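Asks: Build me a structure from this.
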Amino acid sequence: MSDEVIINQTRHWLEQAVIGLNLCPFAKSVYVKNQIRFVVSHAKHLDGFLDDLDRELDLLAQSNPDEIDTTLLIHPSLFPDFEVFNDFLTIADEVVAEHELEGILQIASFHPDFQFAETEIADISNYTNRAPYPTLHLLREESIARAVAAFPNPEAIFERNIETLEKLGLAGWLALGLQQSKAGDAA
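Replies: Got it, this is the predicted structure:
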């Protein structure tokens, strides 16, 4: 599958779910300003993906936020299993610390089979963090702080997202042209 297809599918998810359903009220402004960097990793193993993460952390930290405010590092095939991907996040956070970027950058994660602790795979709440491919979202903490300060009651976003998805249901999710979990669940 080409990078263009992978990025287009990721853009579709951003437009329809993240922005369209307002799952992240901060995403629209950086998207319309073209400040999101989309990177597809072709690493064949974890070490190669860590090299890609190193490069993207450095690039984002050194970039002007008006040009690149955030990065989506996508790997279409290295992490088919959510548990493996989830375990990898500890290493990814350690990489942020190794780059001395704690308090400057942070990582959020998305996966086609994302599952919050203590939920069933079919719970629609898991779809708040389901993307077409395993994705690391590299974020500037300064941008997050600015967005949160401008948003009334930011702690309610998660609960509102679950309510939105419960009303939408799996059929509504699929009607947006978004994929069902690869685990084949039915919410």
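Asks: drop to CA atoms for contacts and neighbour counts, all remaining ones
Replies: OK.
Asks: how distant is stretch 25-44 from the center of its chain?
Replies: Once both centres are worked out by C-alpha atoms, centre = their mean, to the nearest Å, stretch 25-44 turns out to sit 9 Å from its chain's centre.
Asks: cool, and stretch 10-28?
Replies: Distance of stretch 10-28 from its chain centroid, counting by C-alpha atoms, centre = their mean, is 10 Å.
Asks: Need the distance between the two termini of that stretch.
Replies: Distances were taken as C-alpha to C-alpha, to the nearest Å; on that basis the terminal residues of stretch 10-28 are 14 Å apart.
Asks: how about this one, so we can line them up?
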Amino acid sequence: MTDQSIIEATEKWLTRAVIGLNLCPFAKAVHTKKQIRYVVCHADNKADLELALAQELALLASTPTHEIDTTLLIHPFVLTDFFDYNDFLSDTESLLTRMELDGEIQIASFHPDYQFADAPPDDISHYTNRSPYPTLHLIREASIDRAVAAYPDAAVIYERNIETLNQLGLDGWRRIMSE
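Replies: Sure thing, here's the model as predicted:
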């Protein structure tokens, strides 16, 4: 695996699933404007990942939105077990607080084995958050606010995504990702 192949796999997932299936109606604009920063983190332990995350949070907070609107911190060598990854998410919230970025940046979570707590392990709904590699998505709150204001009924996105994936099914998902 090279950084380039990891980024290409992530961008393929973004364009085919997230944008292609309209799982996130806000993703297309920042992708088209090339305002997404893709970072491959080579950390192999949580402490080094947290350090890389802190650096990326600081960079995003100090960079104009027109240059970088959002960051995908891809970390294929650490927290590959979903439950370890999920436990780490509370550490990311603590880091946001320590860096005084609460209310400025959010961290969304994506993982190849993502599971929602309220759905069976084999449920297709998990694929709304299944990425090729463990990924922390750093998102500016102001960008979310603008996107939600421009998108009618943003609250129904999750339900629409589940319906889309139920109609697509696992075979359809695999077909889209293998093309």
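Asks: Drop the TM-score for these two in here.
Replies: Taking TM-score structural alignment, normalised by the length of the second structure as the basis, the two superposed chains have a TM-score of 0.98; 178 aligned residues with a C-alpha RMSD of 0.7 Å.
Asks: hey, where'd the helices end up in the second structure?
Replies: 3-13, 27-32, 46-62, 82-98, 141-150, 157-178 (DSSP state H).
Asks: what's the mean gap between the third one and the aligned bit of the first structure?
Replies: Which is helix 46-62 of the second structure. On superposition with the first structure, the mean distance recorded for helix 46-62 of the second structure (mean C-alpha distance after the TM-score superposition for the first structure) is 0.4 Å.
Asks: you'd agree Val18 of the second structure is up against Lys12?
Replies: No: between Val18 of the second structure and Lys12 there is no contact, the gap being 9.4 Å when judged by C-alpha atoms under 8 Å.
Asks: who has more neighbours, those two?
Replies: For Val18 of the second structure versus Lys12, neighbours defined as other C-alpha atoms under 10 Å are more numerous around Val18 (22 against 19).
Asks: Buried residues, stretch 29-41 of the second structure. List them.
Replies: By neighbour count with 16 or more other C-alpha atoms under 10 Å, stretch 29-41 of the second structure contains the buried residues 30-31, 35-41.
Asks: ok, now stretch 17-26 of the first structure?
Replies: Across stretch 17-26 of the first structure, burial judged by 16+ other C-alpha under 10 Å covers 17-19, 21-26.
Asks: tell me the contacts of the most centrally placed residue in the first structure?
Replies: Central residue check for the first structure by C-alpha atoms, centre = their mean: the C-alpha nearest the mean position is that of Phe110, 4.1 Å away. Residues near Phe110 of the first structure by C-alpha atoms under 8 Å, 6 or more residues apart in numbering: 129-131, 133-137.
Asks: how close does Asp66 of the first structure get to Asn129 of the first structure?
Replies: For Asp66 of the first structure, the distance to Asn129 of the first structure under the criterion C-alpha to C-alpha works out to 26 Å.
Asks: okay, the two: which has more neighbours?
Replies: It is Asn129, of Asp66 of the first structure and Asn129, that has more neighbours when counted by other C-alpha under 10 Å, with 19 against 10.
Asks: isn't the more buried one right up against Asn86?
Replies: No: in this structure Asn129 of the first structure lies outside contact range of Asn86 using C-alpha under 8 Å: 12.0 Å.
Asks: circling back to that earlier point, just the buried residues of stretch 29-41 of the second structure now: which is nearest Leu60 of the second structure?
Replies: Of all the buried residues of stretch 29-41 of the second structure, the one with the least separation from Leu60 of the second structure (C-alpha to C-alpha) is Arg37, at 9.1 Å.
Asks: Isn't the closest one up against Ile74?
Replies: No: using C-alpha under 8 Å as the test, Arg37 of the second structure is too far from Ile74 to be in contact (10.4 Å).
Asks: Quick check, Leu178 of the first structure in contact with Trp13.
Replies: Yes: A contact is recorded between Leu178 of the first structure and Trp13 when judged using C-alpha under 8 Å, the distance being 6.6 Å.
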